[in-house]
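Colleague: Structure for the following, please:
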Amino acid sequence: MRQTIVICAVVLGAPSWLGAEEFQINGRTSGAQANAAVAADADGRIAVIWSSYFSSSGRSNDILVRRIDTTGRSFDADEVQVNTVWKGNQTEPAAATNGTGMLLAAWHGPGLDAEGIFARLFHQLGAAMTDEFPVNATIEGQQLYPSVAGGEAGTFVVVWESRQADAIGKISTIRGQLFDGHATPLGSEICIDAQTHDARYPSVAMDAAGGFVVTWLQAQTMNAVMARRFDANGVPLGEPFQVNEIAFGSITQPAVAMSPSGDFVIVWDGDPNRAGDDDIHGRRFDPNGMPRTGQFTVNSLCEGTQQYPRVAIDDVNAFVVVWQHDHGDPNLATDVWARRFDAAGSPVGEQFQLNSYVTGKQQSPDVAIAAGEFLVTVWQSDGQDGSGYGVFARIEPWTIADPDPVETPHVE
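Modeller: Down below sits the predicted model:
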């Protein structure tokens, strides 16, 4: 019988380079500013995108973006509205940059049938290059949970969950669409998951040549984390494969990051042995999709529930995972934590807390590496901006020494 060994440690202190505090991104504070995502390019330009809540004049949410540099200085006087259609609920924002610094933002909003995926392209200097446009060709049912990736080759890919109803209930598949650097569709819509009918919560990442990998939750039939690789033309490189080696009672949204050379890391949360107290798990793969490690545990602190991980990877395959930590006590805050790993997959120190504001809930983190030198983390914070949820960011140096060439993964 396979057993999971989780090595727990008391976090005694933060790494010596850790010293930055979070700062507020949103200028608009009326209503909730939530569901933040971050993208960064090789020149250090950073874009933070989020959903801003409204409750009047038929407006429910807007999608806003703010561009900053690696010092936190804003390029714009205020945040910029991404969506050009105001009616209905605009949510679930995602964004990525390509090799020329262009930014593609995507989100979920009211569609031609029920709900669709929309996108808008921005120049590296901030000007909108398009109006918002529909991404999905499939218009029946709901199109949800977009994820975006861009590569050095200049292309983008958007993936999402497509949910329709049939005679036995709702079915969910993962769809995708490639775009060139001008947001022109390349080919037709792609079926990502080979029509398994219960695929949810996709995440996508792209390498320098435009090849990409998609991961998702296979919800009902397997309750497994799945993935599939594609070439730069959107042609599948094999069938979907299972990522997790150990069965889980519950899994939420997995996430993936891919280096320019094609190595990739997939992370997820689950609770195989800890009675509902989820841990963060991960697994590394080479550019051919072959496992470099077995499944490993990311978090070193076991108390409470660890959920909603996100991951970023650099040019030499060192990576960082961020996640949300719930102490399990309604009187305690929910915090945002991180842990760094070298290119061999070995932890670089223990996990560390990112938020210094510890009142209320700090939730839904996202992470990027800017210019190969700066770690950028964003999250939503309850009450810190004086009015419900606000969006906060933290920027600090990203430096990891070259690892020993012998791989020493933290294996379960």
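Colleague: going forward, measure contacts between C-alpha atoms and count neighbours the same way
Modeller: Will do.
Colleague: what about E239, how many neighbours?
Modeller: Neighbours of E239 under the rule other Cα atoms under 10 Å: 12.
Colleague: What sits closest to it if chain neighbours are left out?
Modeller: Among residues not flanking E239 along the chain, R228 sits closest, at 6.4 Å (Cα to Cα, 6 or more residues apart in numbering).
Colleague: Proceed likewise with the subsequent sequence, for comparison:
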Amino acid sequence: MKKNCLPLLLVAVAPVLAFAGPVEAPPVIVPNTPVNTNTPGMYDSVDVIPLHDGGWLVAWFSPDQDADWNVYQQRYAGSGAKVGLETQVNTHTPGSQTNPAVTALADGGWVVAWDSHGQDGSEVSVYQQRYAASGTKKGDETKVNTYTTGEQSDSAIAALADGGWVVTWTRYKQNGKGFGVYQQRYAESGAKAGVETQVNSTIADSQGASDVTALASGGWVVTWMGGSGSDRKIYQQRYAESGAKAGVETQVNSTTTGKQGRATVRTLADGGWLVTWYRQNGANDDVYQQRYAGSGAKVGVETQFNSTMSGSVGIPAVTARADGGWVVTLMGKSGSDNNIYQQRYVGSGAKVGVETQVNSTTDGDQYDPAITTLEDDGWIVIWINRSGIYQQRYDAVGNPLGG
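Modeller: Below you'll find the model as predicted:
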């Protein structure tokens, strides 16, 4: 995904579709606690996933930590305590390793994918590293893309119902038509299942900035941004469990004025999915969402998320919840600085209360949020500010924990 992951509670592979009550011990995490140990420095592209033990894992990249651009991760227990120290994911260190995306597997482990600059002699390629539930690496890092000319980058990843996973990315000019979206499926063993395939059918202009979510039926949905200039739109393609396309690519956004920005897609508890994206509308950005039934039919019309923010809002992040609802988080400007906001929805699609500010530290800009649902049906929001990576945990009814 970008860099936002599929909640375990909604994936058919997860053995814990029904969760057992509240967290066993009071969380030790306090409001707006830092994730990274190495400070000061620059951090970017955070992602977060839930783990089967009730904890979570945060991944990011930093150009300042070890004199190279590397990808790091930090594991947390269900109590909120750190499990060990932050660790470097990539083994190859020359060049730059950036833009991690992570997904949790049915066996309790996880896979991290990232962009590696110059590792295989190409401009950029996508690599991945699998981990066991213990946190140890399973095998070596491997290259995802087969085609290597030019740039293959900006990956998203989702665990599938069969125990495997699928990685999507953007490829430059394989067919001489600008950027395109490609994917590679993996079996539970970690072996490639078939060959990489092109997702987008439309090849005019550029197609890129993909995201992917797994469906309980065993298939998956890929979203991306297509077009050029002011004529950018959001598209999606559904896949069956077999890996065959289920129907044709379809346009998600109904309103076509303004530029449609990068989209995020998440599976919902009812078997459908939700696509969110931002639209550049003059001096301000707005965030929209469109819900889909498991059949692929639209549920209602696209709706606007943000109501009180101005300026640029950035890429929205979404997590689905076991009660059928979801939570959207994004960066928004209120006053002179950018802050992180969230809005909760119930299964009917109705808002629960109003959008609320996540960060309590307001010095400087807060940006690049990620969010995931945890085993207790609460959730955690991760974001970046100028001093590091921060997080805030919530219980199942939306109360901030800690403090």
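Colleague: Got a TM-score for the two of them?
Modeller: For this chain pair, the superposition-based TM-score is 0.76 by TM-score structural alignment, normalised by the length of structure 2; 327 aligned residues with a Cα RMSD of 2.2 Å.
Colleague: To which secondary structure element is the residue nearest to E239 of structure 1 assigned?
Modeller: Counting by DSSP states H and E, the element that carries R228 of structure 1 is strand 224-230.
Colleague: Next secondary structure element downstream of that strand?
Modeller: Following strand 224-230 of structure 1 toward the C-terminus (DSSP H and E): strand 241-242.
Colleague: quick revisit: spit out the contact partners of the residue nearest to E239 of structure 1.
Modeller: Residues near R228 of structure 1 by Cα atoms under 8 Å, 6 or more residues apart in numbering: I192, D193, V213, V214, T215, P236, L237, G238, E239, P240, F241.
Colleague: Just the buried residues from those residues, in ChimeraX please.
Modeller: The ChimeraX selection below is limited to those of the contacts of R228 of structure 1 classed as buried (16 or more other Cα atoms under 10 Å):
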select :192,193,213,214,215,236,240
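Colleague: which one of the contacts of R228 of structure 1 sits closest to A318 of structure 1?
Modeller: Ranked by distance to A318 of structure 1 (Cα to Cα), those are led by V213 at 18.0 Å.
Colleague: Off-centre distance for the host helix or strand of the closest one?
Modeller: Under the criterion of DSSP H and E, V213 of structure 1 resides in strand 212-218. Distance of strand 212-218 of structure 1 from its chain centroid, counting by Cα atoms, centre = their mean, to the nearest Å, is 12 Å.
Colleague: Repeat that for stretch 79-97 of structure 2.
Modeller: Taking mean C-alpha positions (Cα atoms, centre = their mean), stretch 79-97 of structure 2 and its chain are 18 Å apart.
Colleague: now the strands: where do they sit in the stretch 301-412 of structure 1?
Modeller: For the stretch 301-412 of structure 1, strands defined by DSSP state E, counting those that start in this stretch occupy the ranges 305-313, 319-326, 334-341, 347-353, 362-370, 374-382, 389-397.
Colleague: quick check: angle from the fourth one to strand 319-326?
Modeller: Put plainly, it is strand 347-353 of structure 1. Angle, strand 347-353 of structure 1 to strand 319-326, by axes from the mean of the first three to the mean of the last three Cα atoms, to 10 degrees: 30 degrees.
Colleague: Check the last one too.
Modeller: For the pair strand 389-397 of structure 1 and strand 319-326, the angle between their directions (the same axes, to 10 degrees) equals 150 degrees.
Colleague: so strand 389-397 of structure 1 matches what in structure 2?
Modeller: Under TM-score structural alignment, strand 389-397 of structure 1 has no counterpart anywhere in structure 2.
Colleague: Which residue range of structure 1 does the stretch of helix or strand I49 of structure 2 belongs to align onto?
Modeller: Here I49 of structure 2 sits within strand 44-50, counting by DSSP H and E. Counting by TM-score structural alignment, strand 44-50 of structure 2 falls onto no part of structure 1.
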